[in-house]
Every structure is written in structure tokens, then in C-alpha cells.
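*Asks:* could you look at this predicted model? Sequence included:
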Amino acid sequence: MDHNQHIAELAPLLEGVGIKQLILCPGSRNAPLIQLFTRNHSFSCHSIVDERSAGYVALGMARQLYEPVGIVTTSGTAVLNLAPAVAEARYQNLPLFIFTADRSPEDIAQFNNQLIDQFEPFQRNVKGFYELPPQAGDKKELMEILSQVENLAYAALAAPRGPVHFNVPLNEPLYENLPDPFIYLAGSGSVSEPEGENSPDSGSLSGNSKILFLAGMGGGQEEMRTLLEELTGSMQAVVVAENIANMPSDRFIANPELLIAAADEQEQSDLVPDFVVSFGGQVVSKQLKLFLKSHEHRLLQLKADPLPELRNMVNTAGIGTGESTNSYLQAWKNLEKRLIIKSLHFIENAGFSNLTAVHRIFSSLPGDAVLHLGNSASIRYSQLLPLRKDLMYYSNRGTSGIDGCVSTAVGAAMVSDRLHVLVVGDLSFVYDSNALWNNKFPDNLKIIVLNDGGGGVFRLIEGPGRMDFFEEYSVTHHPVSLELIAQAYGRRAQRAGDMNNLEEKLANLFLPDPGISILEVDTSGSKNSSIFRDFLTHNRK
């Protein structure tokens, strides 16, 4: 049997579990894996040099397509560069299939090149790990290898989904044609729903209990939105669904950060729930988290797929008569109506700053766009502005790091025909600028960089500014020219330094095929932190 027969058999198996997109990072040890995928026309292969960026590109594709995506790297430290994206995929429940080439185990500690111990490097951030043998001795061993690969593949797709890691020792010769596969292990695996913990008793939620349904980060589902709307009509229930939950509804609350930060003591008392029913991913609002922690309530966590339990709740509660009977929802809506009007009045009259620029950017976005939000200031500003129902909102809030915001947006746009717009801070953009190093950089991605000259988000937080080290070690001013970075990667950039200029440049940015990829919004000379604090004070009056 050919020493790479077990490698040749992987292609039909992986095609059978739904992998279509592969990110291939260059190398020598992984040459058989690159050959495996590039010779099979069922796979779309994309070359990304920087493994850290490649991991996030794959993540963006998996999130956009809602399907598994594979990544292939060579051996050594290339593997470790995937770690940030793997952790983010773990907390976003995204099925990344990681294939890392390796030498045989006996080569470790033999002073060979590009060699580290690659056994379970991602530990608890993957759903499983399998190290393939260097080769299969006979058909029985081959079947055992394929069975292990298939089982782990289906584990990645079982709720809650997540990344899995296949370490693949490969012996020389590396540059010879792979044999044809002769076994096809048809999909004998299954994807099952795990048992939930703390599943709610629908009966305990009836009566006059005030229930807060907390919808975390997710892709949004029409049935889920309909079920939750019905529950707000039949129970004393409120649904808090931030923009990244992607469940817009006039009956839901999308701006908890804005509302709770400005609510007086009596208003906050009216908002306190008896039960919190949570599902989905992360929640951004710090004010909401502090509010819920400071008041007693019973927390009920739904399963990875909350639809069955939501259907059961609707059937138990029956169809209500509408919002007018829901005094708990009305308390939230009264506060929302007042604060949306008040906050927009402030923003429309405030000076040029990050806050007012983000408002103008969001207002200018074409309908049906996919909006990617960088971590730190970008996502926080978005929480204070009215939700646009015609947009999709995404952000890497699994681990909330700045390291792959640009690459994730690139990956999503590469597999989509829609307009994708990334709003990101200057440090995040510079940190992940290798995302621009892509032969297939998507023309349907527009990047808007809020350049306030450093980590301006720390100026919005109470406390850091009192420290002696603040300016040098927290804000971290930088001399980087964003325009020159763009030029280095063959991208065209514009710059706007005031509101009139911003409106003009935004109009150019969204013209059909203008050839401009990046818009720098320079607010480094603006009073960003004082305008933001004045905004919060204005809303509390």
C-alpha cells in the first residue's frame, strides 16, 4: 500500500461532510495535503501566507457560509499562529477543520528543521484532536484511520459546533503524485443535539413573572424571532437582542447599553426581571451585565439550539393579545423611545468625533450590507446608535481580541456577493494589516478605519487615565501611515478629517467599482473622550 494512501482517502470523506472551502498556507512538509485539495475540483482553495491571518480568513468564511472550512499549514510554529483564530472559533461555535503537517514523532528532539511538539497544541479550544499515523500498513488500519477522522468531523458539526484539529505526520518523499482513493467511507456519522443544562421548565415562566430573554451573538433565524415576538405578546416578557444577535424587531430591545446607562433608580427598578432566559453567543453591553449581576433573578440557559424549547414555551403560553398587555415590555420601550430621541439630538449637534463619525457612517451604508465591527471602540459606539434592520452585524466577540478583525471580514467577503463593510480602529487595522496580503482580495469589501492616533477606547473607560503609564503603555500612540500600508499591499485609500469631507468620501467609497478599498477617518485631533462623556451626561439628565 502506498505510504500516502491514507492521505488520498481524505478528500472524498471531507467532501462528504460538507467542506468546500480550503485555506492553504505555503510550506514544504504540507505539500501532500496541498496536492490533495488542489487536485480535487470539489474544493475551492485559497492561498494565504500569514497563518494567523489565514485562521481568521477561514473563520470569516465559516461564519458567512454557516458551513465547515478547512485550514492547512506546514509544521512548526506555523501551527501555533492559528491559536487566536482557533480560540475565537471555539467561542463562536464555528466548525474549522485544522490540518497541520508534521514530522514523525520519533523526529522530535533530533534537531530537525521546523519541528515542535504538535500534540494537542490547542488543548481546550478545540472539540477534539486526532493525530494520524504516518501511514497505514493495510486496509484494516486504513479503515480505522478514516473512521477516526470521520468521527471527529461529525463532532465538529454537532451542536455546539466548534473547531477540530488533525495533526498529520508526513514522511519524505513529499513531492510525488498521490495515489487515487479506493475507499469511500460514506457518511455513517450523525450530528446530534447534546443534552442541555439548566433547561427551563416552561410552567415556571408563566403567570406574572417578568422574563428577560437574552439573545446573544448569532446569525439570526426568522422562526426564532417569530417565536420570541409571540412570547412578548403572551407573557410579561422582554427580548434583549443587540445588533450582533441579528434579530431586529420593533418588539425587541437592541440598545441595552444606552438604556441602562441613562436610566434613573426608579426606571432601573422597573427593568429588573424575575427570570433571565439566555441563549446564543456573547453579549457586548457591560451596563447590562452589571445590571443583571446586581439584581437577584433566576437564570435559565437554553441548549445550543433553543428553537425546540422556545416552541414549547409558545405552545404553553398561547398567543397573547399584543404589546399593550405587556407592562414589562412597555417600561423598556418607554425608556427606549425617550433615549433614542435624546441621544440622536446630541449626536446631530456634536462636533466631529468617533461617535458622530460612526453615526454618519452607519447612516450612509447601502441597504443589505454586511457590517463587520472591530473590537474595542467600534463595537461599543455601535451599541449606542439605532439598529438598522436592513443590515447584518458581525464582530469577533467570542474572545473579543483585535488580532483578526480585518482578516475575518476579508474571509466573509471572499465567499459572498453582498457588500461587506468593516469599521475598525487604527490599532486593530495595523495589527492585522497582513489581511490585505491576499491575491483574491475581495472588491466587495470596504474598510473604514477610525484613526484616533492610538488605543482611544481606553480614554472612554473610567480609571486608566489616572495612571502615570496611560499615554505610553495604554493608548500606545503610533507613527504608522495607514495610506502607506494600503499602498504597500496594492490597495487604494482615502482620508477624511472632518464631517463634510467624510460625507464626500463615503459617497465615493460606495460607488460601483471605484477602486477604493480603504477610508481613513482621522479623528486624532478631535475631543473624542470629552464628547463621549458629554453624550452620557446629556442622556442622564
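*Replies:* Done, it's in.

*Asks:* all contacts plus neighbour counts: C-alpha atoms, from now on.
*Replies:* Noted.

*Asks:* residues touching the nearest residue to Lys527 once chain neighbours are set aside, list them.
*Replies:* In this structure, Lys527 finds its nearest non-sequential neighbour in Ser353, 6.6 Å apart by Cα to Cα, 6 or more residues apart in numbering. Applying Cα atoms under 8 Å, 6 or more residues apart in numbering, one finds that Ser353 lies in contact with Thr523, Ser526, Lys527, Asn528, Ile531.

*Asks:* if I look at Ser353, how far off is Leu536?
*Replies:* Relative to Leu536, Ser353 is positioned 15 Å away (criterion: Cα to Cα, to the nearest Å).

*Asks:* sorry, back to before: quick one: which of the contacts of Ser353 sit in helices?
*Replies:* The helices in this structure, assigned by DSSP state H, contain Asn528, Ile531 from the contacts of Ser353.

*Asks:* next, the one to line up against it:
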Amino acid sequence: MTKHQIEMTQYLAAFIEEIVQAGVKEAVISPGSRSTPLAMLMAEHPTLKIYIDIDERSAGFFALGLAKASLRPVVLLCTSGTAAANYMPAVVEANLSNIPLVVLTSDRPHELRGVGAPQAIDQIHLYGHHVKEFVEMALPEASAELLNYAKWQGARAVDIALKAPRGPVHLNFPLRQPLMPLLEPSPFSGEQKRHHVHIYSTNETVSSELLAEMLTLCHGKKGLIVMGDLQVAPALAAQIVQLSHQLGFPVLADPLSQLRSFGQNEYQVIDQYDSLFRFASVKEQVRAEVIIRMGAMPVSKFLSQYLETLVDARHIIIDPGSMWRDPIKAATDMVHCDETVFVEGLLASVDQAQRDSEWYDQWQRLNRLSKTCMNQYLAAIETLDEGKVVAQLQQHLPNEAALYVGNSMPIRDIDTFFIQTNKQVRIVANRGANGIDGNISTALGMSVTQQPMYALMGDVTFYHDMNGLLMARTHQLNLTLIVINNNGGGIFSFLPQSESPRHFEQLFGTPTDISIEKAANLYDATYHAVQDWEDFQDTLDRAEHHKGLNIIEVKTNRYENVVTHRSVWDNIKAVIDHELL
């Protein structure tokens, strides 16, 4: 061993030990040469669990899923060059959806940059503004000062990733050859005693004066609580619906808010707003005066359009840290505070006697009418239909299951057809950038810590991340994946371009004609093509008791799907218009 290898080992081991002490438990590693010392030392660490993923794009989303499910920071490591560039989509999603990742890229040393050396690209600020912090690490040395520096940077990286708003940090490690670290004796044997940085996080609070002011704004008003993507615990979800009842402010609950599926339904949340806000008659009847919004902007375009019309309303947005999640620019009051502190503070002081009961009851009545109409229509559908897939899947999902939802049509169908349930079901999606890349890998990453785990996505989304299926076989992961195969981009059939048939199939329909079954066989998955609704339920029952990767294909027709959806909404409109006469 050379002096360089000994010093490199000590330096990198100090960094790795510190990120573990700061809370990192998993690392996802994409194999490569320049990252050899970091990879080998991570594998050597006695408590760090490593996952190897040879496709960097899939690896990035697998780490994202791990962090999303565990709410802990996850390390992502790759070699130099375009390998690091392939992490970009997952880094973007982590940044926009507030997922803590610690991205480590290995690099050529400075003397090999910009001189035509192989596998060398400019990695300085590679991810631009998509990371919370970038650090170009010093070249390894074993002086006391540099060992403390490595340790300090490790603790700081984890701290920044976890601080609200959470997100990814990027550290770039220039490394010289030889790249083999010293593993005998193990640098983590405990012989070297190091002091560690202890990190303490506290919640943002809100003053009693501000809470009193918020209650004054709300009392006696026609108000709504709008809940977007927010991974709340069941206890907080219960408090939010209790606050809703006390204030007389109905909760418009996006499926990703967890308020449709937190295990209780004593108080009803509004889960039909996506259908209701399609009708001008409803929007005119239910003009709110106060909006309290928490979490990301909800999925529903019709809800956003409704909120935009409320130009005279007070829009109170609760956003921790420095976030300003207000794409419609409607905020009149921005409260940077932990959501739990805000809700508990209001609950402690709210005066139920000042609630507008008629407003609250009107919302409940409209919601029940819409839900009853939708359920009756779905019950009559005999052919395989995408909306009914959601309804049937919801009935089957076991208590405490998690459901990952792909983008495009599946998340919108979940918004429309997944109604409030008394089961605890955690519903998640990559709604930061709303991309279809990496969805399989994200679901598989979640499956490491979240069981039972289900995923629902379309065929194009499935195709986009087929490489991600390898992780299920490599690491013996358990996931039931339902693929709705309408042979193309079904969401475009709902958009204006579908009314111009010239070039539509070529540019937007994009049929792939891929065989889901052959893809499943390639990765040793258990596959089944659903024939009818009874078969769908039987297949879900079998998958629930089968370990490993289960892929269930449901073939639908894009054009029939549009007709069915619009028929559901037409029926709801007729019932609601009659009610409002």
C-alpha cells in the first residue's frame, strides 16, 4: 500500500463514518472505476446497507424511493463522466418534491480535467440550482485538519439535506490513482476514536398572536382547507379533519395528502372536487372567502382553476422553511411554520359556535351526490376500464399498504376515483417534476422499507423504466405492479390535440406494441394478463400472498376510456344541476 492509499482510506472513511452517524442507513451505488474507494469503503462499513444498480438513471430513482418511504437521507454514488449526468432526473425530482439525497460523484483530479482525459466531464455544479448545496471536496489527505474537514462536510451534507425544505446535496470527490483503499485492518474497526457532530433539528413555531389573527380571519366565514401532497402521519391527518369540522371548513383532500386514507372516516373529507369543479354551476354556488392550503399544489387542474377565480378571498398558505409553493400566485398570507404546530395551535383555540354549518353541509351533500353517481356508473361497467381499475384496486388494498402511482393518467384517475376509505393506505407519486421516468425504480426503492407495496402505472411509463425491474430480481424485492396498457399515451386523448386526428397517433398516441409479458419474463417476474373483473380480483388475491415481483397487465382501449370518463362526468353534472335548481 502506498502512502496515498493509506491517507485516501482514512480521509474517505472519516467522511463515510460521519454521514452514517448523522443518520444515513442506505447507499445506492452505480458501479464504476473512479468511485472504487468510496464504494469499497461503503461496502466495508458494518451498518451501512448498500444496493447496487448498474443503470444510473434507475439508481437515482431507486434512492429517491428509499428516501421517500423512510423519510431518511439516502446516499447515491457513481463514477465520473456521464454516469453522474444520468442522475439528473432523480436529482430534479428530489429537489422539487423535497426528498433528502446525498449525491456523491467521483471525479478525475484537477490535473486531468480539460485535457482530453477519458471519462472526464465538467462536474462542477453539474446539477445547477437543482441541489440545495454543492461542494467540491478537497483531494484526500490524512492531516488532522483534512480529516476533520471530511468529517465536517459529511455531517453538514446530511444536515442540509434534512433541513426544511428537504432536498438533495451534491459533493464531488476528485480522486487520484491508485484507487484501492486499505481494508486490513478495517478503517471502521473502532480502533480509531473520532468525535462526531451531533445534529439537532427543531420545528418552526407560530406565535399565539398570529394564531389568534388566523382564527379571526376564519370565524364565521365560508372557508376551505385544501390539502396537497403532504406525507402526514395518521395522527396529524385526524387533527386536520377535526379542525375542518370545528371551523366548518370542508377539507378538499388530494389523494397524495393522505387524508383520503388515514384509517378513519368519522368526518368526511371532500374527495369529489375534481368532478365538481368541472361544472360552472358548482363553482358559482361554492365561492369560498378563506382558503387554508397545506402541502404541494393538488393534482387537479379544475381545483387550481377554481382557486384562481377567488380573487377576493384570503389565501393562507402554510409552508415550512423557505418554500413558496404557490404556482397560481394567489397567496395573501404566507405562514412559514410546521404544519403540525399550526393545526394543533388552531385546534386549541377554535370556537365551534362560529362555524358556518350550512356551508359545510352543502359541501358534504354535493360530495355524496357525486360519489353515489360515480359508484353507480362504475358498477355498471363490464369491460376493462381505467377508472374502474382504481375503484377495484382500492377495495382490494390491504390495511397499511402503500400505493405508488405513475404520472399522466393514473394519478389523475386516482384523484377522480380513489374515494375516502377507513383503511390506512399511503399514496405516493413523483409529483415534483411530474415525469414518467424512474417510476418503477421509485416504487421498488420504496418497497425496501414499505410493505405491502403496490404500484399503478401506464404502459409508456412502464416502458420508460423497464431497466429498473432488475433491482427486484437482484435484491429479491416484493412489489405488485399493475400496468394499465392502452398502447400509448392515454392522457393525450383528453387534450385538444386529440380533436385533430392528422398526425395524432404518430405524435401523441405513440403506440409501442411492446409485450409486457416478455418484459416480465426477462426479469423473472410473475405475470398475469387480466381477462375480466373477477379475474382481476383473483389475481390481486394471489399476488398478495406471493413474494417477489408480480406484474398484472390490464389492457384497455384509449378511445373507449375517454367516452367512459366523460359519461361519468355528464351523469354527475345532471344530478348536481338538478340539486342546485
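*Replies:* Sure, I can see it. Keep in mind that this is a model prediction, so the values were computed, not measured.

*Asks:* what's the TM-score for these two chains?
*Replies:* The TM-score (TM-score structural alignment, normalised by the length of structure 1) is 0.92; 533 aligned residues with a Cα RMSD of 2.3 Å.

*Asks:* distance of the residue nearest to Lys527 of structure 1 from Ser526 of structure 1?
*Replies:* Note on Ser353 of structure 1: its distance to Ser526 of structure 1, by Cα to Cα, is 6 Å.

*Asks:* show me what Leu484 of structure 2 lines up with in structure 1.
*Replies:* For residue 484 of structure 2 the amino acid is Ile, not Leu. With TM-score structural alignment defining the correspondence, Ile484 of structure 2 maps onto Leu450 in structure 1.

*Asks:* I'd assumed Val423 was in contact with that match.
*Replies:* Yes - with the criterion set as Cα atoms under 8 Å, Leu450 of structure 1 and Val423 qualify as a contacting pair; they are 7.3 Å apart.

*Asks:* Gln192 of structure 2 - how many residues pack around it?
*Replies:* Per other Cα atoms under 10 Å, the neighbour tally for Gln192 of structure 2 reads 9.

*Asks:* you'd agree it is in a strand?
*Replies:* No - under DSSP: H, G, I helix; E, B strand; the rest coil, Gln192 of structure 2 sits outside any strand and is assigned coil.

*Asks:* show me where the stretch 151-300 of structure 2 has helices.
*Replies:* 208-218, 234-247, 273-276, 280-285 (DSSP state H, counting those that start in this stretch).

*Asks:* need the winner for burial among those.
*Replies:* Highest mean neighbour count among those (mean count of other Cα atoms under 10 Å): helix 273-276, with a mean of 22.

*Asks:* okay, that one sits on what stretch of structure 1?
*Replies:* So helix 273-276 of structure 2 sits over residues 256-259 in structure 1, by TM-score structural alignment.

*Asks:* tell me roughly how far that stretch lies from structure 2 on average.
*Replies:* Comparison of stretch 256-259 of structure 1 with structure 2 after fitting gives an average deviation of 1.9 Å (mean Cα distance after the TM-score superposition for structure 1).

*Asks:* so how far is that stretch off the chain centroid?
*Replies:* The offset between the C-alpha centroid of stretch 256-259 of structure 1 and the centroid of the whole chain comes to 22 Å, using Cα atoms, centre = their mean, to the nearest Å.

*Asks:* then stretch 127-141 of structure 2?
*Replies:* The gap between where stretch 127-141 of structure 2 is centred and where its chain is centred comes out at 25 Å by Cα atoms, centre = their mean.

*Asks:* ok, and for that stretch, which residues are buried?
*Replies:* Applying a neighbour-count criterion of 16 or more other Cα atoms under 10 Å, the buried positions in stretch 127-141 of structure 2 are Tyr127, His130, Val131, Lys132, Glu133, Phe134, Pro140, Glu141.

*Asks:* farthest-separated two in the residues you listed?
*Replies:* Farthest pair in the buried residues of stretch 127-141 of structure 2 (Cα to Cα) is His130 and Glu141. Separation: 29.8 Å.

*Asks:* which one in structure 2 is aligned with Asp102 of structure 1?
*Replies:* Looks like Asp102 of structure 1 aligns to Asp107 there (TM-score structural alignment).

*Asks:* can you give me the neighbour number for its match?
*Replies:* Number of residues near Asp107 of structure 2 (other Cα under 10 Å) recorded here: 27.

*Asks:* try Leu256 of structure 2
*Replies:* Using other Cα under 10 Å as the criterion, Leu256 of structure 2 is surrounded by 28 other residues.

*Asks:* map it across to structure 1 for me.
*Replies:* Taking TM-score structural alignment, Leu256 of structure 2 has Ile244 as its aligned residue in structure 1.
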